[in-house]
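1. Generate coordinates for the sequence data below:
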Amino acid sequence: MTINAVRACLLSRAIGLLVLPVLLSAPMAVAQESLRVGVYHNPPKLVADDDQRLSGIMGELLIAMAEEEQWELIPFTCEFQECLRALELGELDLLPDVAWTSERAELFAYHQEPVMYSWSQLYQGEGEPIEALFDLEDKRVAVVSGSVQERYLRNVIQRFDIDVQWVGVASFAEGFLAVQQGQADVAASNHLFGVWRADEYGLHETSVIFQPMRLFYLGAPNIDPQILARIDAHLVRWKENPESIYFEIMSAWNGQRQAPRATHFHWGWWALALFALLAAVALGVWAIRRRGLSQKPSPEFLEMQSRTHYLAYYDALTGLPNRRFLIDSLRAAIDRDARVVSFSAVLVIDLDNFSRINDTQGHDSGDCLLVSVAEQLRQRLADQGTVARLSSDEFAVLISELGAEQHSAMQAAERAAGQVLEAVSQLRNGQAVPVGASIGIALFNGHDPTTDSVLQQADIALQQAKRLGGNRFAFFNGEMQASVLERANLEADLHHALARAELSLHYQVQVDHQGATVGVEALLRWQHPRRGWVAPDIFVPLAEETGLIVPIGHWVLASACQLLGQWAQSPTHAGLSVSVNVSAVQFQQTDFVRDLEGLLAQHQAPPGRLVLEVTESLLMREPVRIRNVMLRLRSQGVRFALDDFGTGFSSLSYLKRLPLDELKIDQSFIRDLLNDKADAAIVDTTILLAVSLGLTVVAEGVETQAQFDWLKGHGCYRYQGYLFGRPVPLDALFAPPEVTR
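-> Down below sits the predicted model:
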């Protein structure tokens, strides 16, 4: 698509919204002190008693919050799916006991602190211990029909070819009863129900743990964010005190289980569950081997040996060889090529934007896509070489014995890459979203390469293909290696730049239509001791990729707050604002709000003079959570500006839902607005749109008097650009050259 076509598309979208000014400025619904709470029967976490009152762990915790907050809870009994539908329609305000998923996060509002953690587990009575999934061979497994436990277990049992007899039941209690009465050998259950009722049925937990999850009070899309913030505040405070009502309720419902000594629940619980699952598998294999050492190997044991080999060398989801298999095959190819003087090739394939499919469609849809890709690669390339799955959405193809002539070997590898691109492009996931792939190709001929170096070269070429826009292939060459080394050296230097005081802030003034300075934007600069000035568009993305943007961003915010605190004491500067760009990585930090509030208080900076500039791409990431963070800071007085407006792809409908104060028109539209009618129309429409939303418009990149006059005549009254001043250090900020207007 051409630039003009893109601009025309943006213009069409913007104009379409302008015909709905009433809708755009409509106030959002705000939850009242009375909260309508959905209740579905899922003991011990959530229970509706005979009088339709809330009970269970999460019910009683919510009642305790309501007593302190003076909320009136109005419970409504419904089936789980009915509750979700009512919540989506705004007929309910809260629904307790809901696991976090990316799909729900797009529709509903989550608070941040999980109420509790949960997982599923297998329970058994007397008999031979169930220590691993393989021990379910020829066992009767009771599982709730249609449950997440059934779906998970059926999938994994099928992948490992374990013969299981399924016993369908209607509830966890019925499953436990089936084991107690000898109608089943094991039962699948949520572990909280197991803790609560297993002893009553004479059952005990096995080592098989699966599906860890975080549980929340799910909020309606239009719920007042302050309600969710208060829920978080109670949970954090209670969890810090082992004597709190939180642990009293947990202990009461958990029976013999005592309150944890730890003061916080962390992601370590997830790691613990995963470790237990892996340990159970390892223990099962160990037990089988131990039995085999004490007697002559049985046919069953030799079945198990084959299965262990399969698990070691093949991918459970797709059935393709895994990384270990590929590395062994690659090592053999290198040795063979050294003897026969022949080229081979490795193609590393990565699906473009696969994470988007997982986030928007769900992991089941993503898994189906991976299986389809694996099947396509197997059909088209298995007769040419080894097709393997390396990780997540990354595959590889090893093609050996391509001959001694490099050019013909490259042509053969190129044809294989073309087959991959064609095969993947024909696949579409469940909602007809196009699928593409990026491919990195490395040739080798046995002259002192190693498996690590070959795979590294292919990966470097893959990154090059992605940088070129994706859905293409690239061959490794020496220039790429040099580029990678250069990037690695720059990253190493960036790790020390803050400590060595190489980073600094320059400030660019923002002026109003009368030319008076109304604020400044803080811009990050890096003076490298050997390279000189490093461009921000080079080192800022690097800082985001490596996570260094978190300490660097904290330093920038601290500097801005310190400056605002100093200016607050000066009559001539007290009215100025400071704008700071905030990275998506910073917004993802759980302590971002707390840290910023601390900086404002430490430096006695007026929050209303701090403007955080965010991008459209940031707003598209976890929009509900981002909005809640913005609202928390907005309640303190902090202002927000949408930076580079018109260059992203977010829905303009977000503008009416977010607490924005400013809209910054990207300089790419300002540059040619006097010569390009499409740019002029986009800028004019954006100004009108912002006015209808009550937002201040800031034009970036204003460099000429003619641009200034046009913008002023079309209703834009705040500007930033070289016409008014270049970014300069703080000590030179208020001594710019005179500008005639």
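
2. rest of the way, CA atoms for contacts and neighbours
-> Noted.

3. Remind me what the helix or strand hosting Leu218 packs against, helices and strands.
-> Assigned by DSSP states H and E, Leu218 belongs to strand 204-219. Applying 3 or more Cα pairs under 8 Å, 6 or more residues apart in numbering; DSSP states H and E, we find strand 204-219 packed against strand 94-99, strand 116-124, helix 268-293.

4. Just the buried positions in the helix or strand following the last one, please.
-> Stepping forward along the backbone from helix 268-293, the first helix or strand reached (DSSP H and E) is helix 299-313. Going by neighbour count (16 or more other Cα atoms under 10 Å), the buried part of helix 299-313 is Met304, Tyr310, Tyr313.

5. Taking helix 268-293 as reference, get the angle to helix 299-313.
-> 140 degrees (axes from the mean of the first three to the mean of the last three Cα atoms, to 10 degrees).

6. Residues contacting helix 299-313, please?
-> With contact meaning Cα atoms under 8 Å, 6 or more residues apart in numbering, helix 299-313 is reached by Phe160, Val285, Ile288, Arg289, Gly292, Pro321, Asn322, Arg323, Arg324, Phe325.

7. Buried subset of these as a ChimeraX selection?
-> To isolate the buried ones among these in ChimeraX, judged by 16+ other Cα under 10 Å, type:
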select :285,288,321,322,323,325
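
8. about what we covered before: with distance to Asp591 added, can I get the helices and strands packed on strand 204-219 in JSON lines?
-> Below are those laid out as JSON lines (distance: least, Cα to Cα, whole Å):
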{"stretch": "strand 94-99", "distance to Asp591": "22"}
{"stretch": "strand 116-124", "distance to Asp591": "20"}
{"stretch": "helix 268-293", "distance to Asp591": "18"}
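
9. right, so of those, which gets closest to Glu613?
-> Nearest to Glu613, of all these, is strand 94-99, at 31.8 Å by Cα to Cα.

10. One more sequence to fold, the one below, so I can look at both together:
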Amino acid sequence: MYLFNLLPAAWRLRVPRTLLALCALALLTAPTLAREVRVGVYQNEPKIFMGADGQPSGILGDLLVAMARLEGWTLKPVPCEWAACLDALQAGNIDLMPDLALSEQRLQIFDVHKIPSLLSWSQLYKHSGVPISSMLDLKGKRVAVLAGSVQQAYLQNLLSSFAVQAELVPVQSLEEAFKLTAAHQVDAAATNRFFGDRRAASYQLDATPILFQPAQLFYATAKGRNADLLVAIDRHLGQWQSQADSEYFTVLKRWIEAPPQFSVPAYLWWSLGALALLLALALAGSALLRRQVADKTRHLRASEDRLATILNSVDAYIYIKDMELRYQYANRKVCELFDRPLAQVVGSTDSEFFDATTVERLRINDKRVIDNGERVEADEVSRSLDGSREQTYLSIKLPLRQPDGSIYALCGISTDITEHKRSEDAIHQLAFYDPLTLLPNRRFLMERLQQTLKANERQQQCGALLFIDVDNFKDLNDTLGHAMGDELLRQMAVRLSTCTRAEDTLARQGSDEFVLLLCDLSPDLDAALEQTRHVAQKILQHIAEPYLLETRHYQSTVSIGIAMFGDTPTSRDELFKQADLAMYRAKAEGRNALCFFNPAMQAQVTARTAIEADLHQALARSEFVLYYQPQVNIDGQQFGVEALVRWQHPQRGLVPPLEFIPIAESTGLILPLGRWILSTACRQLVAWAASPEQAHWSIAVNVSARQFRQSDFVQTVEQVLRDTGANPQRLELELTESLLVDDVEVVIARMSALKALGVRFSLDDFGTGYSSLSMLKRLPLDQLKIDRSFVRDLRHDPQDANIVKAIVTLGFAMNLQVIAEGVETAEQRDALVNLGCTHFQGYLFGRPAPAPA
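-> All right, here's what the predicted structure looks like:
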């Protein structure tokens, strides 16, 4: 629709529509065959495995089955091991492979869709008797990993970065990996978190804190094959992931179970209990049995040595602080963290090792234990004294008590979960933020808008939703490339952020569209409108300032549609629809503008929808008719006509072309309508050929850019001429200069092919479009048509007269006929004759009328 709006108004009155209906009917009546899709299926429950019904099952299997049902595909599962599946996909023996994590190597041989089908990460699982709490514990261990997987290469690099020597044992399936681990043939198994969380309990395996490789998962095809499958998958994922009640989230809920909570191993509690007990016994023995102090001291030291050996072997930070929060004990991990021997740690406080902010946070938790006797479990972020290192710990702190119940110290166990937190943050970033601009994505925005609407119902506050669409963004991508387009969007995101408050939400919704949610505006609607207008005008001003794209200076604008809320209840979807309508109204009003939604817009859309529904039936009911407007020469002799389509609606009467032509263009109905116009005009040529007075007449038929760009357009014209028997030399196709924007070589080739048949060409609305002299001399044209905008003020505007004179001179120099349209008065005709124009069309010579008239 919007490409059509770029065309001159006069052309829109004459765009043919009938070709499209015949094509649509042919497509509707043609038999369809179910598409057979061969799908590689390997056992990776719950993501993908072979179901009992012989169809793919699991998360990715169920999603694919749902897509196949909607697309009419017939899925043919091909069972295979992981590596064999990839080989079969590359060889073309299967069409589609689920559960592919991307790597540079795989992108060389496989194609994937754009929207990730699933977000995942990898995790190590072990037998309960194997102590593995960090990467360092993998030294000398054997880890089962899926052969040829991205996990294998990633884990190998991770081990190398920690300088840990471990053996990676390749297996053919994740089930095999868990079986080997349960049988103690390997120490641990690396799997994705879906399979691990679902199957670990059945093998009596525990999850370790070692998480790595957050990944996006895709369906893949062989390079250059089955692109239609990927397009369909992207379409369904895009629809489902934006709807909380869709098939996508239903499948996730069915297969994903809550991840297990991290817990401190039981033997640590026994160790800590033993430590506390032995320390208490040592103190009691010292008081009651002074005479046996030497013997008891020896036994106590032996016990402490054994305890120290146990606690120093644990991959956790274990310590004891007294009532003044001074360290009284620290195991090996604590000493390594502080880079001090135990003797220098004992008696020290946190202020000697951490910055002031960390010390205060730790003191608050410690005082809860010391003063209140609480057991505290919390995530603690610690930053070193110089600020160079920041780590996150899961800390469990509990009080140590005397026999009388009084507290004399606290014991703490802290586990480093820094990498785990980073993985969680990475997964959250992938799920809720746009990777290009780092702004919140549509999913984040939809949740925030829903929360805001509920809050506004209680607080009676006004708010606004602003749709911000970049003007002519496609032109930038086509001329400077997508890299420049991405850089422009990044810079725009920064500028837009400067126009918002902390409580507002700025998100990137699509390719070139941003959405701004303004919250907590004035409860008075008029005041809220003024606040919103001020923000929108500020955005227009900031965005319009020049950008520096590498070495180029570039200017861009945006169109803003605004929907207010708060005065009356409204739904989230309705608000989006209103803002979208307002944005398109801003586009229609010339771009670089803002527009508020109002009910009149909705009424216009409703009317358009009704016309669109009727258009689909109009061709079948033969409601279209062709009118013809005479074309005459300087002597007043008629030499031809221009065919103009009209719609005789059964209820509304004669519908103006401006009301239905743009809708037919945007919906694709212009194709069957255009074919009908061409066929009807050619049959009229045959009828006139039998009359001596009209046999020499030609008929000019307008061809839309969308029609001409159809790959079979030349064959369509040739078929119509053959079916009707019309003389091709009496058929003139009128093209507009908008055709010359893209694929000029294709345009010239098709014009030349039709020219070889004898068809003539006229360039309509000349002087208002994109053609250049160098382009004009390459086109096989017969006629230039002077646009009515130059004819209307010809006698009063010297500039228009100069333009007409230049066009006439150019036509004469290039041996082209020149005809002026929109001639309504004798004065206009005389002025055109004085400027050298000899052919005319307009109300002065006749209005459009049916053929018998």
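
11. What would you report as the TM-score here?
-> The TM-score (TM-score structural alignment, normalised by the length of the first structure) is 0.62; 512 aligned residues with a Cα RMSD of 4.2 Å.

12. Quick one, which of the helices and strands packed on strand 204-219 of the first structure gets closest to Gly694 of the first structure.
-> Distance to Gly694 of the first structure, taken as Cα to Cα, is lowest for strand 94-99 among these, at 31.1 Å.

13. And the next helix or strand past the closest one?
-> Once the chain leaves strand 94-99 of the first structure, the next helix or strand it forms, by DSSP H and E, is helix 102-107.

14. Could you tell me where that following helix falls in the second structure?
-> Residues of the second structure offer no counterpart to helix 102-107 of the first structure, counting by TM-score structural alignment.

15. Tell me where the stretch 751-853 of the second structure has strands.
-> 760-766, 783-786, 817-820, 839-840 (DSSP state E, counting those that start in this stretch).

16. contacting residues for Ala458 of the first structure?
-> Ala458 of the first structure is in contact with Val346, Leu347, Val348, Gly440, Ile441, Ala442, Phe475, Phe476, counting by Cα under 8 Å, 6+ apart.

17. nearest to Leu278 of the first structure, of these?
-> Comparing the contacts of Ala458 of the first structure against Leu278 of the first structure with Cα to Cα places Val348 closest, at 28.1 Å.

18. On the three-state scheme, the residue nearest to Phe262 of the second structure when sequence neighbours are not counted is what?
-> In space, and not counting its chain neighbours, Phe262 of the second structure is closest to Pro209: 7.7 Å by Cα to Cα, 6 or more residues apart in numbering. With DSSP: H, G, I helix; E, B strand; the rest coil as the basis, Pro209 of the second structure sits in strand.

19. neighbours of Pro209 of the second structure, just the number please.
-> 20 (other Cα atoms under 10 Å).

20. What is the aligned counterpart of it in the first structure?
-> So, by TM-score structural alignment, Pro209 of the second structure is left unmatched.

21. Arg847 of the second structure too?
-> Checking TM-score structural alignment: Arg847 of the second structure goes with Arg726.

22. How about Ala544 of the second structure?
-> Using TM-score structural alignment, Ala544 of the second structure sits opposite Ser425 in the first structure.

23. okay, and the helix or strand where Glu377 of the second structure lies goes to which residues in the first structure?
-> Taking DSSP H and E as the criterion, Glu377 of the second structure maps to strand 376-383. Mapping strand 376-383 of the second structure onto the first structure (TM-score structural alignment) gives no aligned residues.

24. Just the buried positions in that strand, please.
-> Val376, Glu380, Val381, Ser382, Arg383.

25. now do stretch 609-625 of the second structure
-> Ile611, Glu612, Leu615, Ala618, Leu619, Phe624, Val625.

26. What lines up with Ser651 of the first structure in the second structure?
-> Ser651 of the first structure maps onto Ser772 in the second structure, by TM-score structural alignment.

27. Tell me, how many residues neighbour that match?
-> By other Cα under 10 Å, 11 other residues sit near Ser772 of the second structure.

28. can you tell me which residues contact it?
-> Not one residue lies near Ser772 of the second structure by Cα under 8 Å, 6+ apart.

29. hang on, the earlier thing: same list (the strands of the stretch 751-853 of the second structure) but as JSON lines, adding distance to Trp647 of the second structure and mean neighbour count.
-> Shown next, in JSON lines, are the strands of the stretch 751-853 of the second structure (distance: least, Cα to Cα, whole Å; neighbours: other Cα atoms under 10 Å):
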{"stretch": "strand 760-766", "distance to Trp647 of the second structure": "23", "mean neighbour count": "23"}
{"stretch": "strand 783-786", "distance to Trp647 of the second structure": "25", "mean neighbour count": "23"}
{"stretch": "strand 817-820", "distance to Trp647 of the second structure": "26", "mean neighbour count": "23"}
{"stretch": "strand 839-840", "distance to Trp647 of the second structure": "26", "mean neighbour count": "24"}
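
30. Among those strands, which comes closest to Leu740 of the second structure?
-> Across those, closest to Leu740 of the second structure is strand 760-766 (Cα to Cα), at 10.8 Å.

31. Show me what the closest one is packed up against.
-> helix 9-12, strand 731-736, strand 783-786.

32. With distance to Gln152 of the second structure as new columns, can those be given to me in TSV?
-> Output for these, formatted as TSV (distance: least, Cα to Cα, whole Å):
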stretch	distance to Gln152 of the second structure
helix 9-12	61
strand 731-736	59
strand 783-786	68
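
33. can you map out the helices along the stretch 201-350 of the second structure?
-> Here the stretch 201-350 of the second structure has its helices, by DSSP state H, counting those that start in this stretch, at 227-241, 247-255, 266-288, 293-313, 332-338, 342-345.

34. Could you tell me how far the helix or strand hosting Arg36 of the first structure lies from the centre of the chain?
-> Assigned by DSSP H and E, Arg36 of the first structure belongs to strand 34-39. Relative to the mean C-alpha coordinate of its chain, strand 34-39 of the first structure is positioned 30 Å out (Cα atoms, centre = their mean, to the nearest Å).

35. buried stuff in it?
-> Leu35, Arg36, Val37, Gly38, Val39.

36. what's the answer for stretch 593-604 of the first structure, then?
-> For stretch 593-604 of the first structure, by 16+ other Cα under 10 Å, it's Leu596, Leu599, Leu600, His603.

37. What is the corresponding segment of the second structure for that stretch?
-> Taking TM-score structural alignment, stretch 593-604 of the first structure hits residues 714-725 over in the second structure.

38. Please enumerate residues in contact with the matching stretch?
-> By Cα under 8 Å, 6+ apart, stretch 714-725 of the second structure touches Arg675, Leu678, Ser679, Cys682, Arg683, Val686, Asn727, Pro728, Arg750, Ala753, Leu754, Leu757.
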